[in-house]
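1. missing the sequence, but the structure's below:
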């Protein structure tokens, strides 16, 4: 077989057919050692892109690995198939969203199968099918009965392009644009359905500390989004308007309050705008909450500081937000950076009231003329509270100010799930003039979508026959709810449906879910760090509180995979820099694409797509196949000598390192080990007649280690090597001999080969006649051990107390000085006996590279001048030129 390629198409088709006929990836019904491996299910947009392929290759490889380690693996796939893009695509093509979506699913399923992904397709779920979204509706009603559902009027985020409401989490960027279409978001007043995620704010926050298997960045993003703040609420009396509540986390700075500020949409601001043109123009024209600097306008009002009685000027300011805190705040420019900028701009006096805590003596007020002092400290300029620490002052002031109360606030808001679109789960409610909103009776679920009507706005509003119904409670004429659910509802529990996808009595079988959950390894993009993951955590906890599930967290371990880039930029259709997985698969094979992506970088890192990298990967697979083909066709059996002994050690070392790296999902390192082993086996075959049992074991081990990532060719080679069954069902390779000194052994080999290369290069030796490798004398090993264990300041003196070292005279003193100078970076090495053994085993590598015989000598058998240069882990080299 040529190294330029192999017949990947035939091989891949053969094994995909065989897997299908044998239902090779079916999840066992009664799992003894359950392992749930899951990639975030995709939106069916039409075709797989490289991001999909990378994500699902990661989960597929890990699922295959865990299966070979003896676990019963659940590795399913489904479709997040509701959503606005399908509805818009259907409008553009004058077709039905269902038809468009199902066509896309068929295409992507076929592509996934062609990539060799080992899914249990019997567990496939599709969220736009009634048998799935029925349970969205059922859960909605259970949450309603539990008090977690509310319908209320509120100012909401409205996307004029998508013509639908957005949750706070779906508004992105400083300019507040739609996460889907990037249109600027507007504010509207509407009655909407919400889920009370805020009821779980504390648990969602506290449980983050227990998510040890999640990236720290994702955990911090969730903490920031929940945004818990401990502080105090208190009232400032605004002239002519009475008490106005404000929230602060720094009530200890209240004596430094220099102004009071209101949000532009605060009720007092709106009232002022009716009579004050300056305020009106600011609110309508100048206010910019996302601007680089805080901006505002002074009013004619004052506010009374409840601690000092001072009258503070009142501003309408764009950095005060109505949905953060109360929409009103006290400005303390001496101790808040934003307030300092605003006060300096407006000419407001700045007074420091907190000073750094001194080591001794009285605290000295900081200079805040150029910037705020924002740390805790000791109060100054604060009447009877001066001298208290910030913590003490917060406690005392909260107790002493009549209107002050300890208060906790959150950035998190209830989850607004209403969407004014067709292609989503119908909210199972009916509106009656007399009874109000009434839940659809459970026996009438699912409420199925009517036929699609291509119209502007929400097509469900135009479905007159569908929406006109009787009230379930009083029988009067009523109207169905025409809002559909946010598609994140679908993905908030889909991982539970995979466990029992055909179950008809509930969303999932609780007993089985308790066995499989939580998901052992979840993989998906960092873009879902807040919305999807937060919603899934909330819904899991709410379901647990319904008594349906033991577990309160859905995902034990999370991997946020990096992007596939081209020339340093993320691949995207809009940039025209995509690479088609299908074309790559057709030209080079699915195994090549999978292997290239997995060896290019750690899964969590971005990496650049490289056509040359793809070709190089394909050539490696061809070389590996050629090595197996050659071995299978030849029967020569060489000696079980030191070379075979070295190869056996390398096989065991490869198993040990690759297993450790597969466990850690560091596939790139594991695969480098496999490739190095294959190269070693090929070098062995080129050097001498191989010891057949050793060589065959090496090929079999490499095949099994490669199987999770390149399953088709691994099946082919496994079969060619005479094994029965599928490699996917094979046991993971085990060690014949423990290899505790792998790192030291390999370092010795690499150091020795590199030193020989350097000597030949520097000396300009073109034709070496003999290469002597001299092992370090035992006394130097003894000195190294003492140096690593010693904490004596004078290491040389301590070494000289040992007779065998002292007897070496000047050589010992010189080596001792070297050890003294490098003692912080000393590392253990092999024993002299093991060093000699390893060098003897690997002499063939040097002989093969330089076409010269190699002698491995003990220091006593070598020339004194050469032996003197040898050190532990760094044998002396003497090269004789012809």
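-> Sure, I can see it. Just so it is clear, the model here is predicted, and its values are computed rather than measured.
2. contacts, neighbours, all on C-alpha from now
-> Fine.
3. Please give me every residue in contact with residue 708.
-> Contacts for residue 708 were tallied using C-alpha atoms under 8 Å, 6 or more residues apart in numbering; they are 60-65, 728.
4. All the helices of the stretch 401-550 of the chain, in order from the start?
-> For the stretch 401-550 of the chain, the helices identified by DSSP state H, counting those that start in this stretch occupy 464-467, 488-491, 494-497, 510-516, 531-545, in order along the chain.
5. Ok, which of these comes nearest residue 400?
-> Proximity of these to residue 400 was assessed by C-alpha to C-alpha; the nearest stretch is helix 531-545, lying at 38.2 Å.
6. And the closest one, what's buried?
-> Using 16 or more other C-alpha atoms under 10 Å as the test for burial, helix 531-545 gives 531-544.
7. elements contacting it?
-> With contacts defined as 3 or more C-alpha pairs under 8 Å, 6 or more residues apart in numbering; DSSP states H and E, helix 531-545 has these neighbours: helix 488-491.
8. which SS state does residue 223 fall under?
-> Residue 223 carries the three-state label helix when classified by DSSP: H, G, I helix; E, B strand; the rest coil.
9. then this one, side by side with the first:
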């Protein structure tokens, strides 16, 4: 150690070696008190960035804390190793994706080790090796046998740059750009493999309410993505086309339907485009579903309103989407904002058929129709201009119209679509299917799995199409020549169950050991980015439910608690290579140490908040760690003058002991809640208290040493290397990673009352000194309130009587205080909503005596703390529970 700052490089290397030799983070398979802590595994892109470091410091700190609490902790790490970026990188460098990926893994794993992350590396998984992706293929077969796999021709999102299909969730923004390369996405018709996630749509939606440990924002994003709507499906007859199905959630407005609209890719629209130049030109050149306003073209067709029999014009409109509802809709401009805007633009009639319900509505009278010429009325109300249905409320009208219209049926629609997993790329899991001219698509038998990737061929398009020898095979059913499926799986398949593989990573005959999975699952604490709120998290929930149904998994949800960590920013902007505003984790480790980087990030903000990287903040954190190491070293070397309780400083000892307990009580609850910044503030404040204690008095050795011991343990989850060094310096046995979490003799509520008392008292002294203009006080008297006031306060807090003073006066020992009791009772009555529990009179006296040295040091004057019985009555009158009287003698 150096007095100018400890040698972080030597310390970190030493303890990383010690942890490895002690196998400190190995998790046994059979445990009594399992706690599963997991960070979303990374894509091996080459180097860790600060977002990685923050994510994995959060899980590491929490895992270390739970270990110190006595839990058996599973804290593994692996690699989301398949994916198009590696394939593109390999093409650019004329290498192969496997070598590129494993080079990146080696680099990132070394960086993780240098950060001191406590992973059980014996459980490491890598999704691009056959030992892992064999089970993707096995699961595909099980999903197929359960009727959850379908192959069909479908219109798909196609990235022309990546030359692959994208899921809806991978198309970003109004401009519809590829999430990987920002290329505008096109649509194509291709044969695709789908997993039938819609079969679980209702359960996925309804069980969101049970995810109480998830952020509300993530839960709402999933609700919106599933997008369940209850409504009515009914037919509008289009001349020359027959009945066309439409879905509406507002069939009560059907009498106000003044036009019918088709999506540009609706079959009728495409048929019209072949013979109508205006329709073709609109579809090919003008339609813009993401435009600022709806646009369309009128056709020569009309549709018959099934409720009124009226003929209404048919439009092809770009605000109608083929994958929402049925791709056709009845448009009611009087009661829908989008329809209203379109009708105004196209000169279509706007008719009101629902009016706001009057305040004095009798349930029968038909109110006046609203004026909808400028804006629609979009709420439920009472029907008007609706024939026999006028005068009905909207809900009743929906029920009756659905029953009365011949083609109408109740219907539930979802925005969620089945999950297209086909990707036209090399670096992914081969879909275990062969295509036979006679038998069609046939699953590869389990005994022939895995279907391994062939050698990489650097070519345009899908390299598997160019692997002619690999493609040629025989049909498992008839033995005839057949061709392998050349699509690979979406890499979200890999991550939809990887958390199960960690419980038995070397298992050779199943994807996971069911008994162990049932012991460990669900993951107790999961941490990752908000960008995965829909895709990864939704797919993982889907897989878990299927595995519960098909394989006997006990749990139907994968993650009990979810934390979506915020971004690390620089000058208010997200760090990004393209912006040139990144900070290298490796540089920070080399210059300041891993513990400094970890501690700075954890103390800067709550984990879910964004925060700005600050070089000065990093330096300040390093200085703090150096000061702590000096405190411990100097004490261990015998360089601190200590004294015992006979020195007359026992109240100071009491204060430091109490503050040590307070730090333990508060930090523990904050670590439980993952509010590391508050927990770390307690540890840092304790270190500051210990420094002041040493400077102001000869500290009691037991009190001082316990304070140092506690500070080290409170910091150990976040700054583990230095904590190990200081733990050893203090002469403790074993590793701090195996140490017990410290215990406190006071609960948090009591601690906070004591602190509030001391803080308020110090502030009151400051106010009096400032207002009275006292430059050099001779003595400061602090007088605790009389016991009867504490009794009165307790009665007031517990009472629900209207006349509090009368209730107080019912107590003889309070009533006998006369005017003083009446005055205090009036104060309590006036402030009943703001009353707070305080310490008792004896505890307040002890707490103030213990903290008196802080006031003495600040004002350079002796402080006398007195009980009410020992003080002047004129001063006692001013004292209240939690707010002692202050008398300053000049």
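-> Noted; the coordinates are in hand. Given the structure is predicted, the values throughout are model-derived calculations rather than measurements.
10. what's the TM-score here?
-> The TM-score (TM-score structural alignment, normalised by the length of the first structure) is 0.97; 881 aligned residues with a C-alpha RMSD of 1.9 Å.
11. about what we covered before: quick one: which of the contacts of residue 708 of the first structure sit in helices?
-> With helices defined by DSSP state H, the entries of the contacts of residue 708 of the first structure inside them are 60-65.
12. So which residues of the stretch 51-200 of the first structure form helices?
-> Counting by DSSP H, counting those that start in this stretch, one finds helices in the stretch 51-200 of the first structure at the ranges 84-93, 97-114, 130-145.
13. So for residue 319 of the first structure, which of the ones you listed sits nearest?
-> In this view, these are compared for proximity to residue 319 of the first structure by C-alpha to C-alpha, and helix 84-93 is the closest at 33.0 Å.
14. which bit of the second structure covers that closest one?
-> The alignment of helix 84-93 of the first structure onto the second structure (TM-score structural alignment) covers residues 84-93.
15. Would you mark the buried spots in that stretch?
-> Within stretch 84-93 of the second structure, the residues that qualify as buried are 84-91, counting by 16+ other C-alpha under 10 Å.
16. Could you single out the nearest of those residues to residue 753 of the second structure?
-> Taking the buried residues of stretch 84-93 of the second structure together and measuring to residue 753 of the second structure by C-alpha to C-alpha, the closest member is residue 85, at 55.8 Å.
17. which residues does that closest one contact?
-> By C-alpha under 8 Å, 6+ apart, no residues touch residue 85 of the second structure.
18. ok, now the one 10 residues further on?
-> Residues in contact with residue 95 of the second structure, defined by C-alpha under 8 Å, 6+ apart, are absent; none qualify.
19. JSON lines for the contacts of residue 708 of the first structure, including neighbour count?
-> Formatted as JSON lines, the contacts of residue 708 of the first structure follow (neighbours: other C-alpha atoms under 10 Å):
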{"residue": "60", "neighbour count": "24"}
{"residue": "61", "neighbour count": "26"}
{"residue": "62", "neighbour count": "23"}
{"residue": "63", "neighbour count": "26"}
{"residue": "64", "neighbour count": "24"}
{"residue": "65", "neighbour count": "25"}
{"residue": "728", "neighbour count": "23"}
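20. of those, closest to residue 230 of the first structure?
-> Proximity of these to residue 230 of the first structure, judged by C-alpha to C-alpha, is greatest for residue 62, which lies at 42.3 Å.
21. From residue 496 of the first structure, how far off is that closest one?
-> Summarising the geometry, the distance separating residue 62 of the first structure from residue 496 of the first structure, computed by C-alpha to C-alpha, to the nearest Å, is 20 Å.
22. what's the answer for residue 766 of the first structure, then?
-> Taken as C-alpha to C-alpha, the spacing of residue 766 of the first structure relative to residue 496 of the first structure amounts to 68 Å.
23. So between those two, which is more surrounded?
-> In terms of neighbours (other C-alpha atoms under 10 Å), residue 496 is the more surrounded of residue 766 of the first structure and residue 496; the figures are 23 against 11.
24. Counterpart of that one over in the second structure?
-> The criterion is TM-score structural alignment: under it, residue 496 of the first structure has residue 500 as its aligned partner in the second structure.
25. isn't that match right next to residue 515, touching?
-> No: with contact defined as C-alpha atoms under 8 Å, residue 500 of the second structure does not count as touching residue 515 (11.2 Å).
26. Identify the contacts common to those two.
-> When C-alpha under 8 Å, 6+ apart defines a contact, no residue borders residue 500 of the second structure and residue 515 alike.
27. ok, of the buried residues of stretch 84-93 of the second structure, which one's closest to residue 261 of the second structure?
-> Minimum separation from residue 261 of the second structure among those (C-alpha to C-alpha) is found for residue 84, which lies at 39.1 Å.
28. Output the contacting helices and strands for the longest helix anywhere in the second structure.
-> Taking DSSP H as the assignment, the helix of the second structure that covers the most residues is helix 748-772. In terms of contacts (3+ C-alpha pairs under 8 Å, 6+ apart), helix 748-772 of the second structure is packed against helix 650-672, helix 841-859.
29. Can you mark which positions in the longest one are buried?
-> When you say that, I think you mean helix 650-672 of the second structure. Neighbour counts using 16+ other C-alpha under 10 Å place 650-668, 670-671 of helix 650-672 of the second structure among the buried residues.
30. What's the local residue count around residue 634 of the second structure?
-> Residue 634 of the second structure has 11 neighbouring residues, counting by other C-alpha under 10 Å.
31. contacting residues for it?
-> When contacts are counted by C-alpha under 8 Å, 6+ apart, residue 634 of the second structure touches residue 640.
32. What of residue 727 of the first structure?
-> Contact partners of residue 727 of the first structure, counting by C-alpha under 8 Å, 6+ apart, are 704, 707, 714-715, 718.
33. Grab the nearest non-local neighbour of the residue mapped onto residue 721 of the second structure from the first structure.
-> Using TM-score structural alignment, the partner of residue 721 of the second structure in the first structure is residue 712. If you skip the residues right next to it in sequence, residue 712 of the first structure has residue 12 as its closest partner in space, 5.3 Å away by C-alpha to C-alpha, 6 or more residues apart in numbering.
34. Touching, the one you found and residue 713? I think so.
-> Yes: the pair residue 12 of the first structure and residue 713 qualifies as a contact (C-alpha under 8 Å) at a distance of 7.4 Å.
35. Quick check: the residue nearest in space to the middle of the first structure vs residue 525 of the first structure, distance?
-> Centroid check for the first structure by C-alpha atoms, centre = their mean gives residue 560 as the closest residue, at 2.0 Å. To residue 525 of the first structure, residue 560 of the first structure is 5 Å away according to C-alpha to C-alpha.
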